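> Coordinates for the following, if possible.
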Amino acid sequence: MPDPALRQALATGDFIAAPGVYDLISALIADRMGFNALYVTGYGTVASSLGLPDAGLATYSEMLDRIARIVAMTKTPVIADADTGYGGLLNVRHTVRGYEKAGVTAIQLEDQEFPKKCGHTPHRRVIPTADMVRKIKVASDARSSADFLIIARTDARSGKGLDEAISRGRAYADAGADIVFVESPESEVEMAEIGRMIDKPLLANMVNGGRTPMLSADRLKQLGFAVAIFPAVGFLATAEALTRAYDDLRRHGTTTEAVPMFSFAEFNRLIGFEDVWEFERRYSETE
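The predicted structure follows:
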């Protein structure tokens, strides 16, 4: 079931900051940190599970399988990327029902043409506003709980300009979206304009190295945003750490103290070996 904590946070004005997770290790670590949401990033999930770019290559079934596993193993409310809904209106209904049944709390749907592209890469194209409005209405009608939140994302800024993106955001809000996500504004001035012009909880996408300025939660709240996702922090940090660790091993023939590592004992606790050992102590055969 969706977690009502996110809707309550929006109602009380608590800022929601969600780190990106993309596999069970990243999810288990983030789940212990006390965040009020986790964000299952499509980019990171496709990269980690398929080794491919976020370019519409992952299917609904592949994404749902990974997302459902993350939800089942964590206690924090999950926001999950659902790309374009994986097809037309019937696909959107199927996707919403599947994500909600899996225990996701908020689903992100975007107005790109299929196949979609990562929101901070070039050459994105969007479908007509009216088509996305219908998708949002279908998504809203398909959910069984009001605590299951619909995030409507527009990628119109890069190809059609800020005014078009804001117009779309307002239309998606009117269609029933709980949260509006204008992708890749390119300055604080643009972000402030989005905050002024759209009367709905707003989501900011804080991509390290992306097109949008990296801002603190406090600053984003001042600009009128209610939610921030940090999708790349996990997989970029992991890629850097693995590169350093593997290079250290290659150069020295063993690992050295130059590369800090999680302790093996702590990692065993993270993934639940203590429960396995307790089970074995309790139920092991005795003479």
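> From here on, just use CA atoms for contacts and neighbour counts.
Fine.
> List the buried residues in stretch 139-155.
Buried residues in stretch 139-155, counted by 16 or more other Cα atoms under 10 Å: 139-140, 142-143, 147-155.
> Run the chain-centre distance for the helix ranked longest in the chain.
If you go by DSSP state H, the chain has its longest helix at helix 233-252. The chain centre lies 24 Å from the centre of helix 233-252; the measure is Cα atoms, centre = their mean, to the nearest Å.
> who's in contact with it?
19-22, 26, 44, 207-208, 254-256, 258-259 (Cα atoms under 8 Å, 6 or more residues apart in numbering).
> just the buried members of these?
So, by 16+ other Cα under 10 Å, the buried ones in the contacts of helix 233-252 are 19-22, 26, 44, 207, 255.
> Those in strands, which ones?
Cross-referencing the buried ones among the contacts of helix 233-252 against strands under DSSP state E gives 19-21.
> just to revisit the earlier point, and after the longest helix of the chain, which helix or strand comes next?
Beyond helix 233-252 on the C-terminal side, the first helix or strand identified by DSSP states H and E is helix 264-270.
> what distance separates that next one from the middle of the whole chain?
Centre to centre, stretch against its chain (Cα atoms, centre = their mean), the figure for helix 264-270 is 26 Å.
> what does stretch 112-129 give?
Distance, centroid of stretch 112-129 to centroid of chain: 17 Å (Cα atoms, centre = their mean).
> Among the contacts of helix 233-252, which pair sits farthest apart?
Maximum pairwise distance among the contacts of helix 233-252 (Cα to Cα): 34.1 Å, between 207 and 254.
> Would you do the same for the sequence below? I want to compare the two.
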Amino acid sequence: MLYTKRTDAEVRRAFRARLASGELLRLPGAFNPLSARLIERRGFDGVYVSGAVLSAELGLPDIGLTTLTEVAGRTRQITRVTDLPTLADADTGFGEPMNVARTVQELEDAGLAGLHIEDQVNPKRCGHLDGKQVVDAASAMRRVRAAVDARRDPDFLIMARTDVRAVEGLEATVERARQLVDAGADAVFPEALRTLEEFARVRAAVDVPILANMTEFGKSELFTVDQLRDVGVNIVIWPVSLLRLAMGAADRGLHTLLDQGSLTSRLDEMQHRRELYDLVDYEGYSHFDSSVFDFRLEGD
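Okay, here's the model as predicted:
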């Protein structure tokens, strides 16, 4: 109902245990709290919060314009409504090592199970755009060390993302991944890998969980969960997929309104009011306090 049933610490411990098991965890990207609750309802393993999605929601390109305050606020809204572990994109940590440290503590307070810090130059670019630049290994490692030192809950996952593949190639990515693990990263996110063999190469190089980003229209082929599991991937995210689906449906609906003057022809594509009310748990609020909610739909 109002809040989740498990504490942040319980969620983090459970997330770490599942990662340690070696199974592959599926984390679709939520574009708001309601979509996070739907992800949980459908039986996924966790929720992902994408920086690209948060930027897009604000009508901004994903080029480092969002702030720590905006990310912390949205992640807190999402973790409040789901018992699933939530992993968030923390860009470059919103600055240099001292900023990274503050970012970790703010997002820890927001209830996340973990975050990832990347090795791009500030301001960053979307991971599947051309023209990215990365910092040197020493700078990347300082960011990771700052993140690890700043966390207060040892179960809070510090993941290191590397964008080196698009800049220097696969072998440099493998070496950077090893360096990030040496700096204390609990997991590695090699961005924009192109083949299953490349994922397998990174998997063989490090002894921590690795993440695969299956974003549409990007550099990576859209591999299936089974394919990624077979090469040892531990987490797969679909960061922007739900937003793309929702915006595509919204655009088609607006076209229909212009052409037909009503949405009668699209009613069967909509989430019914009853489904929405069930998802936001009207009934739970009614049981909690009938003075808050005392109305029922009759014959609808």
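> Could you pull out the helices in the first structure for me?
Under DSSP H, the first structure gives helices at 5-12, 24-31, 42-50, 60-73, 89-101, 129-142, 156-160, 162-175, 188-197, 217-222, 233-252, 264-270, 273-283.
> Make TSV from the ones you listed and add distance to residue 121 of the first structure to it.
Listed next are the helices of the first structure as TSV, based on distance: least, Cα to Cα, whole Å:
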stretch	distance to residue 121 of the first structure
helix 5-12	29
helix 24-31	24
helix 42-50	11
helix 60-73	21
helix 89-101	24
helix 129-142	21
helix 156-160	10
helix 162-175	17
helix 188-197	19
helix 217-222	23
helix 233-252	16
helix 264-270	35
helix 273-283	41
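> Count the neighbours of the aligned partner of residue 119 of the first structure in the second structure for me.
The alignment partner of residue 119 of the first structure in the second structure, by TM-score structural alignment, is residue 127. Residues near residue 127 of the second structure, counting by other Cα atoms under 10 Å, number 24.
> Likewise for residue 183 of the second structure?
Residue 183 of the second structure: 19 neighbours (other Cα under 10 Å).
> what do we get in the first structure for it?
Using TM-score structural alignment, residue 183 of the second structure pairs with residue 175 in the first structure.
> these two touch, right, residue 147 of the second structure and residue 99?
No: if you go by Cα atoms under 8 Å, residue 147 of the second structure and residue 99 don't touch, sitting 9.3 Å apart.
> For the most centrally placed residue in the first structure, give its distance to residue 196 of the first structure.
Residue closest to the average C-alpha location in the first structure (Cα atoms, centre = their mean): residue 39, at 3.1 Å. Residue 39 of the first structure sits 25 Å away from residue 196 of the first structure, going by Cα to Cα, to the nearest Å.
> What is the nearest of the buried ones among the contacts of helix 233-252 of the first structure to residue 283 of the first structure?
residue 26 (31.3 Å).
> Please name the residues that touch residue 95 of the first structure.
Counted by Cα under 8 Å, 6+ apart, residue 95 of the first structure has contacts 60, 82, 85-86.
> Enumerate every residue touching the aligned residue in the first structure for residue 213 of the second structure.
Aligned by TM-score structural alignment, residue 213 of the second structure pairs with residue 205 of the first structure. When contacts are counted by Cα under 8 Å, 6+ apart, residue 205 of the first structure touches 183-184, 212, 228-231.
> so of the residues you listed, which ones are in strands?
228-230.
> Among these, the buried ones, what's the PyMOL command?
To isolate the buried ones among those in PyMOL, judged by 16+ other Cα under 10 Å, type:
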select buried, resi 228+229+230
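> of all the ones in strands among the contacts of residue 205 of the first structure, which comes closest to residue 104 of the first structure?
residue 229 (15.5 Å).
> Can you tell me what that closest one aligns to in the second structure?
Using TM-score structural alignment, residue 229 of the first structure pairs with residue 237 in the second structure.
> Its match and residue 88 of the second structure: what is the separation?
According to Cα to Cα, residue 237 of the second structure stands 11 Å off from residue 88 of the second structure.
> Could you name every residue contacting both of the two?
What both residue 237 of the second structure and residue 88 touch, as defined by Cα under 8 Å, 6+ apart, is the set residue 48.
> Can you name the residues that contact the aligned partner of the residue nearest to the centre of the first structure in the second structure?
Superposed on the second structure with TM-score structural alignment, residue 39 of the first structure falls opposite residue 48. Going by Cα under 8 Å, 6+ apart, residue 48 of the second structure touches 27-30, 86-89, 237-239.
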